[in-house]
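Q: Below are the sequence and a predicted model; questions follow.
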Amino acid sequence: MTALQLPYTIFKTQKRMDDYGASDMRCGDLTEAQLKTHFHLLDVSTRANPYTLTRITPFTQPQSMFHGSRGEGEKITQRQCANILFDEFRDLSRLFSMYGPYKHLIEKMITHMQNGNGTPFRDVSLDQALKEHILNDKTRNSTRLWLKDVFKNRIDWKNQYFPADKKDKLRMAIMKGKLPKFDRLQDNFNGMGITVHDTWATHITIKSLNIDNDHYRAVMHYKVQDHFGLDVDDISKFKFNQFRFFRIWFVLQRYNQFGFKPFMTNMESTIEITGGRNEI
């Protein structure tokens, strides 16, 4: 038998990294008629009408008792309208990001959508959130704990290496667990559920494995990517469409008069897995 050569990528999702052809990465591809007819996006903003490029005031709100008494709202430029919508987009994000060290991220990512022209997004807070998620998961869904079992049971303790012919056991361990995603109850309120929630692609790599007598120390690297964008399936679901937050997001991204580009959200974390031959 031979030792597994490191670093070694033990797992890659079927969905690939940097997939700019994904359905939620489209932008500026829908007309006013499509947005209104297919997705029922008539009431988009409380501040500006993206279709008529007019400000909305208490006198121009359709539900207002004063509606129509002073004619249409003030005309604004396309850029002014987009800026108004982005400000409302940021304000509404606070409903999904109430507490914790990650609550600032959604506003930062909305601003990146406004000004970043589709460039990838990185932030140390995202990396920290990923690391905490992996290390704090003590359930049987934990990929870290499944890998811990494999290291203990498949290391060749006599010869002090991990056998290359056992590498499939590492991938199977990942398949038994659940990849780190921000879909827990607390993620609905701490800012991670709205910024990332599900993930698109994940790569997991063993960077190094040190074996000393009856103990081992594995350095693992998790690389995770998500898309900050909405597809037609998202906005067609009531749980999204009911919120003005998502209606504004979809119009800013997909309306052919705006076409603000979605972007890749990149996260990385390096963790250690340690254990021993006789560990219970």
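A: That came through, no problem.

Q: can we go C-alpha only for contacts and neighbour counts from here?
A: Will do.

Q: and Phe39, how far is that from Asp231?
A: 11 Å (C-alpha to C-alpha, to the nearest Å).

Q: same check, this time on Lys178
A: Counting by C-alpha to C-alpha, the gap from Lys178 to Asp231 is 24 Å.

Q: just Ser45 next, same as before
A: Taken as C-alpha to C-alpha, the span from Ser45 to Asp231 is 19 Å.

Q: Likewise for Asn210?
A: 44 Å.

Q: Near His133, how many other residues are there?
A: When neighbours are defined as other C-alpha atoms under 10 Å, His133 has 15 of them.

Q: In this structure it contacts Asp183, no?
A: No. The criterion here is C-alpha atoms under 8 Å, and His133 misses it with Asp183 at 11.0 Å.

Q: quick revisit: settle it for me: which of Ser45 and Asp231 has more neighbours?
A: Taking neighbours as other C-alpha under 10 Å, Ser45 and Asp231 compare with Ser45 leading, 20 against 16.

Q: Which strand or helix spans the more buried one?
A: Assigned by DSSP states H and E, Ser45 belongs to no helix or strand.

Q: Against that first model, consider the following:
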Amino acid sequence: MTRIRRVGGTITERTRGNEIYYAENDIAINAVGNISVTSGKGVVFGEPETPPVLNQYFVKGWWSLDIEGNKKIKSAIPGMTVYFHLETKNIPNDSSVFMTLFEEDNSENEETQNEDDKITLINSLTKKESFSEKVSNNKIVKTITLKNIDSFIQDEVDKVLELYFKCSYFNEAGQFPISNDEYLKVGQIIVDRYKIPGLNENGTDSADDLCYGFGIKKGGSIFESSEVSDYVSRYEENGFDEILDEKISNKAILSDKNGKAKYSEAECYSAAYNARIPFTNIDIPISTGLDIRVFNNLSDDVLFWDFEQTASLYFATGLLETNLKQMIAKFKANEGGIYENEILTNAIIESEVTKKYCNDVEEYLKTKIKENSTELQKIEDKKPYLGNYGDIQADRGNENKTFTRPIYNVNKMEGLTIALNDIWATQITIKEMENDNNNYTCKYEVILWDHFGLDLPDMEKIFNIIPSVGEAFVTWFILQHLRGYKPFITKIKFEKEFEGTF
């Protein structure tokens, strides 16, 4: 086992008795400056002493999923009940071994602390802190329920705890498991990411429907390649950060007002869709660019009034009409950022589309958990699937993922289609798991991401043929791409749970 301590300042140790170090090989001391050794009675050099025997009482320690200790594990999810096994020798039955649970910090380069964190264990019967366990036939089995550890997980840079026990009996002490490779890694597990919020399908630049401007095309890429790679790395490691990623969500104020302009005025005026002549195979182009040109003569206030009236009339009812008006109000505030709304989230949870999507997710997770019950870390799949739909489908097929993302276009008048329609990106995370023998209950989190904005292909779709219906999208498109109003990212987050067997 290697132990590394990184300290930004000074280490000061004070020992009332003797301080003795033993090493099976060399002890090396290195310093950029001087090395000073002082003593009140002199410095003595001599032959090495024989170190004390450290394996008189302890043999090995390991974690398992079962009380028998046969299903060894190295990873677990918050909420689980797991077992720590300590094999001893030469310790009489009913003798007490002191045992303290710790979280290992020192192997993480990012950590500024240099001391491992003690985790207090409470005896379920006495409701007091547990300090020791009794030996039975040179074996100790300690049951640990991984609850109330969220604060420890949040303090970790990688959001993963690495658990081990410090054990002592008479003059012998040790850390078990011996190797930190066998410490128990505890954390939530990201099991799926479909695309990346805010970026195009390849994850190389801004999504087109999040661009905005005044009809003066920026040209080239919207983001620098380094900005994209930094964002992708952050997202893959820790998800979307509303502060660090505010440029992605259009919350940041850009110095160049044309910094995210995707289309020129001429391109906007050239928009058209193909309409098929009845009883023929002939398509003729119908201009929506002409409508954009005409409506572009109206003021912002009139355009927003028209947008809200037509969108509410044709595309939303009830509470979802309220949600739609709130989304338009955020768009009018020109603030970008992230939009979350309880009305929208509740409607999503109750949608049959969502229920079908979650059912597919749960069937996949049940299979994966059963296949990897002692190696849950293998379920992790946090790298986003990118590319066109066909490529993504092929990649996900290789992982036996039959689901991609929900599409809310069943009832176009309800209010979900105009608010979301085709969800752009998703993330699924296993948050907690409670297990009892071979059965478990798994709680997972779903995050759906979408962009409340339009791109040029939206103006080239056949639904624009209906004059008043198309008016909603014409006014929306003008406000975004010719008047500089910022689109934003919509976020829907909720939790579900299901039962299964290992």
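A: Great, that's in hand. This is a predicted model, so every value here is computed, not measured.

Q: what's the TM between chain one and chain two?
A: After superposition, the two chains reach a TM-score (TM-score structural alignment, normalised by the length of structure 1) of 0.72; 235 aligned residues with a C-alpha RMSD of 3.0 Å.

Q: And Gly100 of structure 2, what's its match in structure 1?
A: Gly isn't right for residue 100 of structure 2; it's Thr. Under the alignment (TM-score structural alignment), Thr100 of structure 2 pairs with nothing in structure 1.

Q: Find the helix or strand that Thr100 of structure 2 is a member of.
A: With DSSP H and E as the test, Thr100 of structure 2 turns up in strand 96-103.

Q: Provide a list of residues in contact with the spatially most central residue of structure 1.
A: By C-alpha atoms, centre = their mean, structure 1 has its centre lying nearest to Val196, at 2.2 Å. Val196 of structure 1 makes contact with 181-182, 226-228, 265, according to C-alpha atoms under 8 Å, 6 or more residues apart in numbering.

Q: All the helices of the stretch 251-400 of structure 2, in order from the start?
A: 265-269, 289-295, 300-315, 318-333, 342-350, 352-371, 389-398 (DSSP state H, counting those that start in this stretch).

Q: with structure 1 superposed, average distance for the following helix or strand past the last one?
A: On the C-terminal side of helix 389-398 of structure 2, the nearest following helix or strand under DSSP H and E is helix 416-419. In this overlay with structure 1, the average offset of helix 416-419 of structure 2 from its partner residues is 0.6 Å by mean C-alpha distance after the TM-score superposition for structure 1.

Q: Map Val224 of structure 1 across to structure 2 for me.
A: Applying TM-score structural alignment, one finds that Val224 of structure 1 aligns to Leu448 in structure 2.

Q: Can you classify Glu272 of structure 1 by secondary structure?
A: The three-state assignment at Glu272 of structure 1 reads strand, by DSSP: H, G, I helix; E, B strand; the rest coil.

Q: Enumerate every residue touching the counterpart of it in structure 2.
A: Following TM-score structural alignment, the counterpart assigned to Glu272 of structure 1 within structure 2 is Glu497. Contacts for Glu497 of structure 2 (C-alpha under 8 Å, 6+ apart) come out as 441-444.

Q: Tell me the spacing between the counterpart of Asp360 of structure 2 in structure 1 and Lys176 of structure 1.
A: Under the alignment (TM-score structural alignment), Asp360 of structure 2 maps onto Ser142 of structure 1. Separation of Ser142 of structure 1 from Lys176 of structure 1 (C-alpha to C-alpha): 9 Å.

Q: of those two, who's got more company?
A: Comparing Ser142 of structure 1 with Lys176 by other C-alpha under 10 Å, the one with more neighbours is Ser142, at 22 against 14.

Q: Need the counterpart of the residue nearest to the centre of structure 1 in structure 2.
A: Mapped onto structure 2 by TM-score structural alignment, Val196 of structure 1 lines up with Leu420.

Q: what about its match, distance to Leu320 of structure 2?
A: Using C-alpha to C-alpha, Leu420 of structure 2 is found at 12 Å from Leu320 of structure 2.

Q: And for Met413 of structure 2?
A: 10 Å.

Q: got it, and Gly213 of structure 2?
A: The gap separating Gly213 of structure 2 from Leu320 of structure 2 is 29 Å, by C-alpha to C-alpha.

Q: The two: which is more packed in?
A: Set Gly213 of structure 2 next to Leu320 and count neighbours by other C-alpha under 10 Å: Gly213 wins out with 25 against 20.

Q: Surely the more buried one is within a strand?
A: No. Using three-state DSSP, the assignment for Gly213 of structure 2 is coil, not a strand.

Q: Aligned counterpart of it in structure 1, please.
A: Checking with TM-score structural alignment, Gly213 of structure 2 has Gly28 as its match.
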